[in-house]
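>>> have a look; sequence and predicted model below, questions after that.
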Amino acid sequence: MKTALLLSIGLLLGNHSWANEALAKKNGCTGCHAMASALVGPAFKDVAAKYAGQADAKDQLVHSIRLGSSGKWGPMAMPPQAQLSAADAQKLAVWVLKSK
């Protein structure tokens, strides 16, 4: 009950960060990435730090999310996540860039 109330308040205030975390979990992102520590891929906070201040950061991340990437974080390639809609990839990119 308390969780539902907090989620409702978050929606009313426009804070959707929890929803994007749920989107990341739903789409398997958290199988390779964690918020604060590297797993198979870099931590979300490290991705945010790497792209901080870059005008095209969101577009770069959307591209990497949907089409995959290699060589940005070492030898492990990120497989493409083509099943994600462009809108969901953008939500995830914005959420990752706001990670701390």
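Arrived safely, thanks for sending. What you see is a predicted model, and the numbers here were worked out from it, not measured in a lab.
>>> contacts, neighbours, all on C-alpha from now
Fine.
>>> how far does stretch 26-34 stretch from start to finish?
End-to-end distance of stretch 26-34 (C-alpha to C-alpha, to the nearest Å): 14 Å.
>>> got another, please set it beside the one above:
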Amino acid sequence: MKKILVALTVLGTMTTLPAFANLQLAQQKNCMSCHTVDKKLVGPAFKDVAAKYKGGNEAALVQKVMKGGSGVWGPVPMPANNISEADAKTLVKWVLSQK
């Protein structure tokens, strides 16, 4: 019984680590200065972005994260970000997974 509980605990930790790690990446890259997971701040909530772009073009969103954009969510532009394409892909996948 203890082995089963340990295995379930390890599996549970493994499934939450990527989500936490991507939140950490969003914090490190200053995304959280303008966004939150569940409510509008300066920019849209990540949950709203996920809903709007469900099944959308991830590559275009990666470019938007890297180069910035304007007009989609209102008059406040999103500035370009100093971020690698790999990190931008990780963040876009994470943002699109928000519900």
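Looks like it came in fine. Here the structure is a predicted model, which means the values were calculated and not measured.
>>> so who does Gln83 of the first structure touch?
Arg66 (C-alpha atoms under 8 Å, 6 or more residues apart in numbering).
>>> over to Val76 of the second structure?
Val76 of the second structure neighbours (C-alpha under 8 Å, 6+ apart): Val42, Gly43, Ser70.
>>> how many residues are close by Ala22 of the first structure?
15 (other C-alpha atoms under 10 Å).
>>> now check the second structure for the residue matching it.
Using TM-score structural alignment, the equivalent of Ala22 of the first structure in the second structure is Gln24.
>>> look up how far Trp94 of the second structure lies from that match.
Taking C-alpha to C-alpha, one finds Gln24 of the second structure at 11 Å from Trp94 of the second structure.
>>> circling back to that earlier point, the match of Ala22 of the first structure: which element?
helix 2-28 (DSSP states H and E).
>>> what comes up buried for that helix?
Asn22, Leu23, Leu25, Ala26 (16 or more other C-alpha atoms under 10 Å).
>>> tell me the SS of the closest residue to the third one other than its chain neighbours?
Meaning Leu25 of the second structure. Once flanking residues are discounted, Leu25 of the second structure sits nearest to Leu91: 7.4 Å by C-alpha to C-alpha, 6 or more residues apart in numbering. Secondary structure assignment for Leu91 of the second structure (DSSP: H, G, I helix; E, B strand; the rest coil): helix.
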